[in-house]
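Undergrad: Please find the sequence and the predicted model below.
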Amino acid sequence: MQAFTTLNSAVIPLDRANVDTDAIIPKQFLKTIERQGLGKFLFFDWRYRAGDLTDPNADFVLNRVDLQGAQVLLAQQNFGCGSSREHAPWALADYGIRAVIAPSFADIFANNCVQNGILLITLPQETIDTLFLAARAAPLQVHIDLAAQELRSADGRRYAFDIAPGAKHKLLNGLDDIQMTLAHADVIRAYEAERSRQMPWLFREVQHG
């Protein structure tokens, strides 16, 4: 998993509340268990006309020419609600989104984002409204410093944000739960070896036949 330390990017202003995971990545794209390749289907029903990948909707924010390559999504409250599909953060990450800013997030979605290296920044509604106002006029550039827990906009305004210590550690070091466990591999092997010595009957192969 890619570590998150600092990020400079334009903001993609998606001014919609209660964006659910089916809107982020529709159900027809959930057949794969691969994390790659889902980015082109991100916000599929809003991003393309009549479900045609060759016919992008020019009115949808992801299709704005001046926002191509932007890695920060700005959204409204309850982002990521709905089903618990991990394909939603997979699609965001594959598109290139490294951070999402909103007033609130669905809990399961938030946990899935941490596991996939996406930083979620929760800010008060008043601050979100200020950022949207700035982002509508022209591409809004922001700087995110995770270690300092600070978002800085191009006009010099600084916004502090909270994050759980465990999530912060995972993101700063690029660790998901599996990698966190593997960091203790030597201790786990030593425990299993001692357990095998003390209770060898648990480790005997079953003879068939």
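TA: On my side now, so go ahead. Numbering: from 1, shown residues only.
Undergrad: contacts, neighbours, all on C-alpha from now
TA: Noted.
Undergrad: Confirm for me that Gly51 is in contact with Asp45.
TA: Yes. Gly51 is in contact with Asp45 according to C-alpha atoms under 8 Å; the separation is 6.2 Å.
Undergrad: okay, the two: which has more neighbours?
TA: A direct count of neighbours by other C-alpha atoms under 10 Å for Gly51 and Asp45 places Asp45 higher, at 17 against 13.
Undergrad: what about the spatially closest residue to Asp177 that is not a sequence neighbour, neighbour count?
TA: Nearest residue to Asp177, sequence neighbours excluded (C-alpha to C-alpha, 6 or more residues apart in numbering): Gln115, at 7.0 Å. Neighbourhood size, Gln115 [other C-alpha under 10 Å]: 22.
Undergrad: List the contacts of Gln115.
TA: Counting by C-alpha atoms under 8 Å, 6 or more residues apart in numbering, Gln115 makes contact with 175-177.
Undergrad: could you dump those to a markdown table with secondary structure, distance to Ser83 and neighbour count?
TA: Formatted as a markdown table, these follow (DSSP: H, G, I helix; E, B strand; the rest coil; distance: C-alpha to C-alpha, whole Å; neighbours: other C-alpha atoms under 10 Å):
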| residue | secondary structure | distance to Ser83 | neighbour count |
| --- | --- | --- | --- |
| Leu175 | coil | 24 | 22 |
| Asp176 | coil | 21 | 20 |
| Asp177 | helix | 21 | 11 |
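Undergrad: which strands and helices sit next to the longest strand seen in the chain?
TA: In the chain, taking DSSP state E as the definition, the longest strand is strand 6-13. Packing contacts for strand 6-13, counted by 3 or more C-alpha pairs under 8 Å, 6 or more residues apart in numbering; DSSP states H and E, involve strand 72-74, helix 125-137, strand 141-145.
Undergrad: mind redoing it with 10 Å?
TA: If contacts are counted by 3 or more C-alpha pairs under 10 Å, 6 or more residues apart in numbering; DSSP states H and E, strand 6-13 sits against strand 72-74, strand 99-102, helix 125-137, strand 141-145, strand 150-153.
Undergrad: second one coming, line it up with the first:
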Amino acid sequence: MEKFVRLEGIAAPLPLTNVDTDMIIPKQFLKTIKRSGLGKALFYELRYNEDGSENPDFILNREPWRKASILVAGENFGCGSSREHAPWALLDFGIRCIIAPSFADIFYNNCFQNGILPVKLPKAEVDRLMAVAESDMPELAVDLEKQQIEAPNGVTIPFDIDPFRKHCLLEGLDDIGLTLQKLDVIEAFEKDYAERFPWL
């Protein structure tokens, strides 16, 4: 998993509440178990017209937000079914950080497992960042080490994060990575176990 230390990039505004995982990536794209290639299906029904052409009014189809790496969203982002394809699609598109007043629990946890930083902030602070994302200079910097978001106008907004989650993102560790940190202990156990119970 790619480390997350500091992210500087375009922030896209998505001022919608209760964005569910089916809106993030519709069910017809869940047939694959590959994490790559799902970015083009992100927000499919909002991004594309019925004939498959791009909807020019959708924010991620417009410059400079086409290159967004940060998403500023409304309350209860990621609700609905627990599909892990949702963070996969966001990450494949290039989104590494989502800022919202609240998240659905399963989606929130899945973000961390896939190297995406979900930041919870009071609605008033999200509204301030939404205004930046909608402006002519929609750039933000998200500093995980300092636990703060920096806007071009000099505004700095601190955020809280669980220390263990922070450590895992800074080091690029998912569950497999955490397990591999104990590889020497696991191998020593397996060697000892095989010697003590050779008939197994």
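TA: All right, it came through fine. Keep in mind that this is a model prediction, so the values were computed, not measured.
Undergrad: Tell me how the two chains score on TM-score.
TA: TM-score for the superposed chains, counting by TM-score structural alignment, normalised by the length of structure 2: 0.96, backed by 200 aligned residues with a C-alpha RMSD of 1.1 Å.
Undergrad: Just send the helices and strands packed on strand 6-13 of structure 1 back as a markdown table, with mean neighbour count and distance to Glu194 of structure 1 too.
TA: Converted to a markdown table, these look like this (neighbours: other C-alpha atoms under 10 Å; distance: least, C-alpha to C-alpha, whole Å):
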| stretch | mean neighbour count | distance to Glu194 of structure 1 |
| --- | --- | --- |
| strand 72-74 | 22 | 48 |
| strand 99-102 | 23 | 44 |
| helix 125-137 | 15 | 54 |
| strand 141-145 | 19 | 44 |
| strand 150-153 | 19 | 46 |
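Undergrad: Leu7 of structure 1 -> structure 2?
TA: In structure 2, the residue matched to Leu7 of structure 1 (TM-score structural alignment) is Leu7.
Undergrad: tell me the contacts of the nearest residue to its match once chain neighbours are set aside?
TA: The spatially closest residue to Leu7 of structure 2, leaving aside those adjacent along the chain, is Val142, at 5.1 Å (C-alpha to C-alpha, 6+ apart). By C-alpha atoms under 10 Å, 6 or more residues apart in numbering, Val142 of structure 2 lies in contact with 4-9, 70, 96-97, 99, 117, 119, 148-151, 156-159.
Undergrad: With Gly74 of structure 2 instead?
TA: By C-alpha under 10 Å, 6+ apart, the residues touching Gly74 of structure 2 are 13-19, 99-103, 123, 126-127, 130.
Undergrad: now Phe4 of structure 1
TA: By C-alpha under 10 Å, 6+ apart, the neighbours of Phe4 of structure 1 are 98-99, 117-119, 144-147, 168-174.
Undergrad: If any of these are buried, give me the ChimeraX selection for them.
TA: Entered in ChimeraX, the line below selects the buried ones among the contacts of Phe4 of structure 1, by 16 or more other C-alpha atoms under 10 Å:
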select :98,99,117,118,119,144,146,168,169,170,171,172,174
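Undergrad: circling back: what's the closest of the helices and strands packed on strand 6-13 of structure 1 to Ile33 of structure 1?
TA: strand 99-102 (22.6 Å; C-alpha to C-alpha).
Undergrad: For the closest one, give the aligned segment of structure 2 as residue numbers.
TA: Using TM-score structural alignment, strand 99-102 of structure 1 pairs with 97-100 in structure 2.
Undergrad: Contacts made by the matching stretch with the rest, please.
TA: In contact with stretch 97-100 of structure 2 (C-alpha under 10 Å, 6+ apart) are residues 4, 7, 9, 11-15, 17, 68-77, 90-91, 108, 111, 115-123, 125-127, 129-130, 142, 149.
Undergrad: From the chain's centroid, how far away is that stretch?
TA: Here the centre of stretch 97-100 of structure 2 is set off from its chain's centre by 7 Å, with C-alpha atoms, centre = their mean, to the nearest Å.
Undergrad: Check stretch 189-200 of structure 2 too.
TA: Relative to its chain's centre, stretch 189-200 of structure 2 lies at 42 Å (C-alpha atoms, centre = their mean).
Undergrad: Ok, stretch 81-94 of structure 1 next?
TA: That offset, for stretch 81-94 of structure 1, works out to 8 Å (C-alpha atoms, centre = their mean).
Undergrad: and what of stretch 71-86 of structure 2?
TA: 9 Å.
Undergrad: what residue of structure 1 takes the place of the residue nearest to Leu7 of structure 2?
TA: That one, Val142 of structure 2, aligns with Ile144 by TM-score structural alignment.
Undergrad: and what of Ser81 of structure 2?
TA: Ser81 of structure 2 maps onto Ser83 in structure 1, by TM-score structural alignment.
Undergrad: for structure 2, what spans make up the helices?
TA: Shown for structure 2, the helices assigned by DSSP state H span residues 21-24, 44-47, 85-93, 105-113, 123-133, 163-171, 175-180, 183-196.
Undergrad: Packing partners of the fifth one?
TA: Using 3+ C-alpha pairs under 10 Å, 6+ apart, the elements in contact with helix 123-133 of structure 2 are strand 6-14, strand 70-73, strand 97-100, strand 139-143, strand 156-158.
Undergrad: Thanks a lot, catch you later.
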